[in-house]
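Asks: Just to be clear, the model below is a prediction. Sequence and coordinates:
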Amino acid sequence: MVLVYMEANNDLRYEALTSINRMEKGAKDIDGILLVYIKTSSVRSYLLKIKYDPDENRITSDTVKTYQSSATSDPEFLKDVVSNAQKEYPAETYGLVLWSHATSWAPPSSAIVKTKSFGRDNGEEMDIIDLKNALPNNLEFLIFDACSMGGVEVLYEFKDKANYIIASPAETIAESFPYQYITPFLFKGSDQLKDVAQAYYDYYNSYTDDRQSATVSLIKTSQLPQLASEMKSLMIRTKVYGDQFTTTNIQRLDFTLGFPVANYDYGDFLDHNWQQQELRSIYSQLKKVILYQAATPNFLGKPIKAFSGITCYIPYYNDINLTYYKRLQWYTASGFNILFEK
């Protein structure tokens, strides 16, 4: 059973309805249940059971539940929706797609940042740690159909929630994943998840205008702890309290003006801050973490010259985000704390 949780009580209403129509188009002969929780207004929201319909101009799926005045950005509400869906439609495996706005791991509030990490329901958004705590631990895969959730901090935070994660290290175009193509792959086992990621890339790469903008990666979460261990070993060998990283000329993968936190390509970050001979083991592990990665040559007209498959943040002294960043599991597991704690 796959559940798509769509927070669209915002400027993505039209795109959400289009995505549902495309799911219906792609749902022919799927081996399982596809559910969509959808909210496009403050009055009520719905749980749909998707059924095949090739007409992209109408939604014909069955409404199996109606929610009154629900708060989709309340983590307890999300938890209830996911739990009830699994209870009502038990299956051998479960997948979850989180569909909405997102801003990586950006903290809930600060003197500068006025945003949160996932979703947007009538202006209210959800903290990434609260989101993680709301999810069950039994997911075969988790797909972020949302901007900039392919950062190592985000992936590490959700590593115990799903065996595999598909996410975009950069922003995602509002047109969303091409569900008319990927829906069948969601029900064919973990081996087909590469096809989901590749279909996303191929869809956007086929454009010839600025919509030729996509980054995507498939992550094997069981390999993330060893990546953190390799990173920590590198930090212990080469860094001491008070050292600072360079950020000069490192590929940025946040392309939206005013994006709340900087997303640097992880591999480019490593290359600019260490010698290549120091990076062999961590790059070897990175290949085990990332099962598929792809990026278009440009994103919204800006070149992507370096792409390793995931991004990272580079914290610094007097960083307004550092207090929150320290709450993320990656901060300590990867040894970043060595720079800021005696």
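Replies: Great, that's in hand.

Asks: can we go C-alpha only for contacts and neighbour counts from here?
Replies: Noted.

Asks: what's the burial count for the residue nearest to Val43 when sequence neighbours are not counted?
Replies: Distances taken as Cα to Cα, 6 or more residues apart in numbering put Ser69 closest to Val43, at 5.0 Å, once the chain neighbours are dropped. If you count neighbours by other Cα atoms under 10 Å, Ser69 ends up with 12.

Asks: One more to weigh against that first structure:
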Amino acid sequence: MIRTILLFLAALPLVSCIGEDAGDSAPEGPARTVLVWLGGDNDLTGEVAQKIEALRRGWRPTGGACLIYADSRRDGARLLRLRGGCAAAPEPYVETVAEYGPENSASAEVFGRVLRDVTAAYPADGYGLVFFSHGSGWLPAGTLRNAAGEAGSASASPASRSLGRDDSVPEGGSAEMELADFAGAIPDGALDFILFESCFSAGVEVAYALRHKARYLLVSSAEMLSPGFAPVYPTALPLLFDASRPTADALAAFGRAYMDYINTLDGAFRSATLSLVDTSYMDVLAARIRELLGNSSHRADISIGLQHFDRPGSYGDIPAVPRFFDFGQWAGRIAGDEVNAVFGEQMKRTVIWEESTERFLPSQNGFEIRCHSGLTVYVEQPELVKLNEYYRRTAWYGAVWGGN
């Protein structure tokens, strides 16, 4: 209660800057507050300051607020707020709202606490979340191991683990947050969108688990190369706060800005996948897939030749086999031509926008991108007995196969 009151009091000066000092520079109409989660208490810690600076440069006065939860090895966990950009303070700046000290930023309890505090202290017409950390979508914690990479290099985030990772938990341990815990920390209907600045977030399993939490997801089928969205935050950040236009249009514009930037790069740096998913269609999509599976003979070799978006063997993963396959291509294999046309229309409603480069890290155990539907799916394989068992406990599996 005390923490929430203090956060609310810290939010009060924002009204002065927007209402009295900003004048006509502050847009009228609905307002959105966005929480940017920078889970960098791990080998991504060097990117935290870089992203904060990029966000600061992109800040413009709005009726809402931009809060940044930043956790790094050097500074511990802090809650920051972007300010300025108005007549009283023309240059945007970063203000510290709270110092949390060392804490586990990959804890669903910590994530849920901060989300509750922000929504209580910074009321708005809508809320968004930007989530940056390691990621491996629906996979259980520890499924993929370390993959070497450095900030600013043409390589993916150094490790791909569940959703988030914190390396400073007691006794030198490492904590990770699994998808079910992440979803459980978000109240139903709380968010307009979640923008994942993390790897392998486009799983149909992820979208289904979050279908009641956020209407839209901006996600990546493959890994996300460092430095992620930092190069486009200075120009594209205002799109995330523009609650006066359709949310899907604003997110698609943000996604296109990122892909436009990627397409200016050369070689391995020109590697990216991005898509915008409308989660309100996930129940319909699951029902459609369940119907297709019931009317088809599911072949054991169905994954052979499917487009995949991971780089088997690059993460210390054993056995080195793909785990993230193109959902649209997989669905096409289990459907006949006539049925597939109907399913294609459903996919267009679910995946509003998608774009990818022609290849992904071709010189680093990468792959050609022959098709990209905007969603991925796991396909059970005989080499992955334990992962198959875990998969059968996911909400998506229960929805399409009718339970365990």
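Replies: Here it is on my side, so go on. Being a predicted model, the structure only gives us computed values, none of them experimental.

Asks: Now check the residue nearest to Val43 of structure 1 against structure 2: what is it aligned to?
Replies: Taking TM-score structural alignment, the alignment pairs Ser69 of structure 1 with Pro102 from structure 2.

Asks: That match: what's it in contact with?
Replies: If you count contacts by Cα atoms under 8 Å, 6 or more residues apart in numbering, Pro102 of structure 2 has them with Gly76, Ala77, Ser168.

Asks: Please report how far it lies from Glu338 of structure 2.
Replies: 57 Å (Cα to Cα, to the nearest Å).

Asks: swap in Glu99 of structure 2?
Replies: The value you get for Glu99 of structure 2 to Glu338 of structure 2, if Cα to Cα is used, is 58 Å.

Asks: Same check on Tyr208 of structure 2?
Replies: For Tyr208 of structure 2, the distance to Glu338 of structure 2 - Cα to Cα - is 26 Å.

Asks: Just the element for Ile5 of structure 2, please.
Replies: Secondary structure from DSSP states H and E places Ile5 of structure 2 in helix 2-11.

Asks: in that helix, what counts as buried?
Replies: Thr4, Leu7, Phe8, Ala10, Ala11 (16 or more other Cα atoms under 10 Å).

Asks: Kindly name the residues of structure 1 that line up with the helix or strand just after it.
Replies: Using DSSP H and E, the next helix or strand after helix 2-11 of structure 2 towards the C-terminus is helix 13-16. Alignment of helix 13-16 of structure 2 against structure 1: no match, by TM-score structural alignment.

Asks: Please tell me how far whichever helix or strand comes after helix 13-16 of structure 2 is from the chain's geometric centre.
Replies: Downstream of helix 13-16 of structure 2, the first helix or strand assigned by DSSP H and E is strand 32-40. With Cα atoms, centre = their mean, to the nearest Å as the basis, strand 32-40 of structure 2 stands 11 Å off its chain's centre.

Asks: What is strand 32-40 of structure 2 packed up against?
Replies: helix 46-58, strand 66-72, helix 108-121, strand 126-132, strand 165-169 (3 or more Cα pairs under 8 Å, 6 or more residues apart in numbering; DSSP states H and E).

Asks: got a markdown table for those, with distance to Ala331 of structure 2 and mean neighbour count too?
Replies: A markdown table is the format used below for those (distance: least, Cα to Cα, whole Å; neighbours: other Cα atoms under 10 Å):
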| stretch | distance to Ala331 of structure 2 | mean neighbour count |
| --- | --- | --- |
| helix 46-58 | 37 | 19 |
| strand 66-72 | 38 | 25 |
| helix 108-121 | 33 | 18 |
| strand 126-132 | 29 | 22 |
| strand 165-169 | 32 | 21 |
